[in-house]
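Undergrad: sequence first, then the predicted structure, then my questions.
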Amino acid sequence: TIHGESIVMRLLDRSSVFLPFDRLGFSARTAEAFEGLIRRPHGILLVTGPTGSGKTTTLYAALDKINAPDRKIITVEDPVEYQLKGVNQIPVRPKIGLSFASGLRHIVRQDPDVIMVGEIRDLETAEIAIQAALTGHLVFSTLHTNDAPGAVTRLQDMGCEPYLVSSVLNGVLAQRLVRRICLACRAPDHPEPADLLAIGVTDASDVQLFRGKGCDECRGTGYRGRIGIYELFRLTEEGRSLIVRKVPAGELRRHAVEQGMVMLRADGWARACAGMTTVEEILRVTQEDT
């Protein structure tokens, strides 16, 4: 710039990258369903959300949960943010031609049981991941989509064949991070009816909600720490049929909800009812969730 260099710096707090599976903040129902997906023998499991929504932390927790001496796990990441004991982790190195796609291609030849690809960014990576799943591997990866069913649309937009996606995709977890109310200054809150309606709540008269007033403990913000809110889409036979038919994303989403998927805002509302976060926070991180 005219005043000198402009720098953006990312500080990696390794102590916050890894959390045990039981500290991710899943509801009991979501935890049971997600654990079932990560213990499948083969297929693809995707975690979606914007940058900084905790996707890598969730995948690390999943790998740690299923890690065992007799299970070979290999990852290709950009970068390797946390070293997992007993896991072969490979950092992407563009200068020598080691990309997600090329790394994944070589990983498959190493006879792994589980593969984690940091992100599916292009058709080449997606196709290799699908082929790996078809040949008996369990593949974890991430995408940038607004919701869980939207991951299917993103793969199709990349150029993946719908029949292949329907064959290998086991499930998709969408997630966001919301700020946790500071316990030192927590006080009753009365959100605007319009805000409640925006997250699908018509009557909150029987619920005690909270917000942080701001104090020295939270530096006046009213929040201290963060928690996750989640949306888990598990593929059923009917869902696979809808994917093959290339139905619009909205129809796939309606099917997922009918099959019991709890949407991000609904999961966030449960956290608000438990006194963990605010309606304002839920709306802030789910602006695209309509």
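TA: Structure's in. What do you need?
Undergrad: okay, CA-based contacts and neighbour counts for the rest of this
TA: Will do.
Undergrad: please identify the helix or strand for the residue sitting nearest the centre point of the chain.
TA: By Cα atoms, centre = their mean, the chain has its centre lying nearest to V47, at 3.6 Å. Following DSSP states H and E, one finds V47 within strand 43-48.
Undergrad: that strand packs against which elements?
TA: On a contact count with 3 or more Cα pairs under 8 Å, 6 or more residues apart in numbering; DSSP states H and E, strand 43-48 meets helix 55-66, helix 123-134, strand 138-143, strand 169-181.
Undergrad: now do it against strand 169-181, angle only.
TA: 30 degrees (axes from the mean of the first three to the mean of the last three Cα atoms, to 10 degrees).
Undergrad: which residues does strand 43-48 contact?
TA: Strand 43-48 has contacts (Cα atoms under 8 Å, 6 or more residues apart in numbering) with 37-38, 55, 58-59, 129-130, 133-134, 136-148, 151, 168-175.
Undergrad: again, only this time at 7 Å
TA: Under the criterion Cα atoms under 7 Å, 6 or more residues apart in numbering, residues 55, 133-134, 137-145, 148, 168-175 lie in contact with strand 43-48.
Undergrad: equivalent analysis for stretch 177-185, please.
TA: 53-54, 211-215, 217-218, 222-229, 276-277, 281-282, 285.
Undergrad: same question for it: list its buried residues.
TA: 177-185 (16 or more other Cα atoms under 10 Å).
Undergrad: now stretch 262-271
TA: 262-269, 271.
Undergrad: show me which of those is closest to L196.
TA: Taking Cα to Cα as the measure, L196 lies nearest W269 of the buried residues of stretch 262-271, at 9.2 Å.
Undergrad: would the closest one count as being in a helix?
TA: Yes - assessed by DSSP: H, G, I helix; E, B strand; the rest coil, W269 belongs to a helix.
Undergrad: which parts of the stretch 1-150 of the chain are strands?
TA: Secondary structure of the stretch 1-150 of the chain by DSSP state E, counting those that start in this stretch: the strands cover 43-48, 73-77, 88-91, 114-117, 138-143.
Undergrad: could you redo the buried residues of stretch 262-271 as CSV and give each row distance to V8?
TA: CSV is the format used below for the buried residues of stretch 262-271 (distance: Cα to Cα, whole Å):
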residue, distance to V8
V262, 36
M263, 33
L264, 30
R265, 31
A266, 35
D267, 33
G268, 31
W269, 34
R271, 33
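Undergrad: now do the same contact list for the nearest residue to G150 once chain neighbours are set aside.
TA: Leaving aside its sequence neighbours, G150 sits nearest to A249 (Cα to Cα, 6 or more residues apart in numbering; 6.2 Å). Counting by Cα under 7 Å, 6+ apart, A249 touches 149-150, 153.
Undergrad: what number of residues lie near T1?
TA: 5 (other Cα atoms under 10 Å).
Undergrad: and it, how far from V117?
TA: 36 Å (Cα to Cα, to the nearest Å).
Undergrad: what segments of the protein are helices?
TA: Ranges of helices within the chain are 14-17, 28-38, 55-66, 100-108, 123-134, 150-158, 162-168, 193-198, 237-244, 249-258, 264-273, 279-285, based on DSSP state H.
Undergrad: this is the comparison structure:
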Amino acid sequence: GLDISEKRLPQDGRFQIRVKGQTIDVRMSTMPVQFGESVVMRLLNQSNGILELEATGMPADVVKRLRRIMQSPHGMVLVTGPTGSGKTTTLYGVLSELNQPGVKIITVEDPVEYRLPRINQVQINHKIGLDFASVLRTSLRQDPDVLMVGEMRDQETAEMGLRGALTGHLVLSTLHTNDAVSSTLRLIDMGAAPYLVASALRAILAQRLVRRICPHCKARYQPDELEQTWLTHFQAPSSLQFFRGMGCQSCNYSGYKGRIGVFELLVITKPLADALRRNDPDAFAQAAYGDADFRTLGSMALDYASQGITTLDEVIRVSEYVELDSGGVR
């Protein structure tokens, strides 16, 4: 909890409030600044329950492939993206589907965001030395079927999670990377052995959140010169039409209302695993972008833009890290 008398040090805390019959979990972060304290609060509606995978905006074909991977009794599945991209929401959606009688699930989180029935949830406490690596080491001796590690933060946690995935456990975790392809390189850069990554990793789901166009003020428009240049570079069909919100009272004149997820799912095939074992990032990227089943974040976002769900501005924002030599948006 927070010590309200301490204003010289950064602090984290949480509390619950009831608003109109709903339970709101408030995560709070404070930081001392020149003229007082900066306070940021994150609101989590515990009454809404866990989103189903389809409710995140995940396309049916991605959901189907992800569910097939989730049926595997062992292996690692990573969910990647920057802070605030919805990784935790997706992980909880996966856990809720795996949470069946007879399936033992242990989660290691910092902090526990949603409380789930039948799941053993452990919250990290650095003050007493309860970190990801120590809890993960103990969890592997607790006979779990599924392990969820909130984040792969260091070499010890990464290697322990990968070894756990090779010894009969399904391991779920997150990484802060910009796309699916770079996630494997990040694991290896952290110190995980390439053969271990190649043997244990089953799939990587990268995601972003894009803003939805406000339905009350949506209008068609012609992309400007910069946007046309981007579309040409990524070989987007010239027949596509685009929309944006003009701004109205309903969206507080922002042109946007709500958000939706965009995803790319990279399943580790034999050619990809072979490239990982050789620690050959160029061959890995070439095999990934050449996979007929792999669609990039930019490709999915562009589909949403052409359907009038989001704007071209949002597409360009989530596509800024897409490999430019990958043969265009797929």
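TA: Great, that's in hand. Bear in mind the structure is a predicted one, so any value in this text is a computation, not a measurement.
Undergrad: next, the TM-score between them, please.
TA: Aligned and superposed, the two chains score 0.94 in TM-score terms (TM-score structural alignment, normalised by the length of the first structure); 289 aligned residues with a Cα RMSD of 1.8 Å.
Undergrad: circling back to that earlier point, any idea which of the helices and strands packed on strand 43-48 of the first structure gets closest to P162 of the first structure?
TA: That would be strand 169-181 among those, by Cα to Cα, at 10.4 Å.
Undergrad: what range does that closest one cover in the second structure?
TA: Residues 201-213 of the second structure are where strand 169-181 of the first structure aligns, taking TM-score structural alignment as the criterion.
Undergrad: okay, how far is it across stretch 69-81 of the second structure, tip to tip?
TA: The straight-line separation of the ends of stretch 69-81 of the second structure (Cα to Cα) is 20 Å.
Undergrad: and if you look at stretch 252-267 of the first structure?
TA: 19 Å.
Undergrad: next one: stretch 296-315 of the second structure
TA: Stretch 296-315 of the second structure: ends 11 Å apart by Cα to Cα.
Undergrad: how far off centre is it?
TA: Its chain's average C-alpha position is 18 Å from that of stretch 296-315 of the second structure, according to Cα atoms, centre = their mean, to the nearest Å.
Undergrad: which residues in the first structure does that stretch align to?
TA: Stretch 296-315 of the second structure maps onto residues 263-282 of the first structure, going by TM-score structural alignment.
Undergrad: got the contact list for that stretch?
TA: The list of residues contacting stretch 263-282 of the first structure from outside it, by Cα under 7 Å, 6+ apart, reads 178-181, 191, 199, 207-211, 229-231, 286.
Undergrad: change it to 6 Å
TA: When contacts are defined by Cα atoms under 6 Å, 6 or more residues apart in numbering, stretch 263-282 of the first structure is touched by residues 178, 180-181, 199, 210-211, 229-231.
Undergrad: which one of these is nearest to V92 of the first structure?
TA: Looking across the contacts of stretch 263-282 of the first structure and measuring by Cα to Cα, the closest to V92 of the first structure is Y230, at 28.2 Å.
Undergrad: translate that closest one into the numbering of the second structure.
TA: In the second structure, Y230 of the first structure lands on F263 (TM-score structural alignment).
Undergrad: neighbours around that match, how many?
TA: 27.
Undergrad: tell me which residues touch the nearest residue to it once chain neighbours are set aside, please.
TA: Spatially, and ignoring its direct neighbours in sequence, F263 of the second structure is nearest to Q207 (4.4 Å; Cα to Cα, 6+ apart). By Cα under 6 Å, 6+ apart, Q207 of the second structure lies in contact with 81, 262-263.
Undergrad: 10 Å instead, please
TA: 58, 79-82, 85-87, 90, 177-180, 261-265, 296-297, 318 (Cα atoms under 10 Å, 6 or more residues apart in numbering).
Undergrad: just A198 of the second structure next, same as before
TA: 162, 184, 268-270, 272-279.
Undergrad: what distance do you get for the spatially closest residue to it that is not a sequence neighbour to R163 of the second structure?
TA: Excluding the flanking residues, the one nearest A198 of the second structure by Cα to Cα, 6+ apart is A273, at 4.7 Å. Shown here: A273 of the second structure relative to R163 of the second structure, a distance of 16 Å by Cα to Cα.
Undergrad: do Q286 of the second structure as well
TA: 27 Å.
Undergrad: counterpart of R253 of the first structure over in the second structure?
TA: Using TM-score structural alignment, R253 of the first structure pairs with A285 in the second structure.
Undergrad: what is the neighbour count of its match?
TA: With neighbours defined by other Cα under 10 Å, the count for A285 of the second structure comes to 18.
Undergrad: OK, contacts around the residue nearest to it when sequence neighbours are not counted?
TA: Of all residues not flanking A285 of the second structure in the chain, V181 sits nearest, at 6.3 Å (Cα to Cα, 6+ apart). The contact partners of V181 of the second structure, taken as Cα under 10 Å, 6+ apart, are 204-206, 264-266, 281, 284-286, 288-289, 296, 322-323.
Undergrad: OK, contacts around the counterpart of F132 of the second structure in the first structure?
TA: Matched across to the first structure, F132 of the second structure falls on F100, judged by TM-score structural alignment. Neighbour list for F100 of the first structure: 75-78, 90-94, 117-122, 124-126, 128 [criterion: Cα under 10 Å, 6+ apart].
Undergrad: out of those residues, which end up buried?
TA: Buried members of those, scored by 16+ other Cα under 10 Å, are 75-77, 90-92, 117-120, 124-126, 128.
Undergrad: turn the residues you listed into TSV, including distance to D64 of the first structure.
TA: Formatted as TSV, those follow (distance: Cα to Cα, whole Å):
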residue	distance to D64 of the first structure
T75	12
V76	16
E77	16
I90	16
P91	18
V92	21
V117	15
G118	15
E119	18
I120	21
E124	27
T125	24
A126	24
I128	24
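Undergrad: just the residues you listed now: which is nearest R109 of the first structure?
TA: Comparing these against R109 of the first structure with Cα to Cα picks out I128 as the nearest, at 11.9 Å.
Undergrad: in the second structure, what residue corresponds to the residue nearest to the centre of the first structure?
TA: Using TM-score structural alignment, V47 of the first structure pairs with V79 in the second structure.
Undergrad: tell me the spacing between that match and A273 of the second structure.
TA: V79 of the second structure is 18 Å from A273 of the second structure, by Cα to Cα.
Undergrad: please list only the buried members of the contacts of V181 of the second structure.
TA: The neighbour count (16+ other Cα under 10 Å) marks 204-206, 264-266, 281, 284-285, 288-289, 296, 322 as buried among those.
Undergrad: which residues does the residue lying closest to A283 of the second structure once chain neighbours are set aside contact?
TA: Among residues not flanking A283 of the second structure along the chain, A275 sits closest, at 5.9 Å (Cα to Cα, 6+ apart). Neighbouring residues of A275 of the second structure by Cα under 10 Å, 6+ apart: 194-195, 198, 281-287.
Undergrad: which residue in the first structure lines up with A275 of the second structure?
TA: Checking TM-score structural alignment: A275 of the second structure goes with L242.
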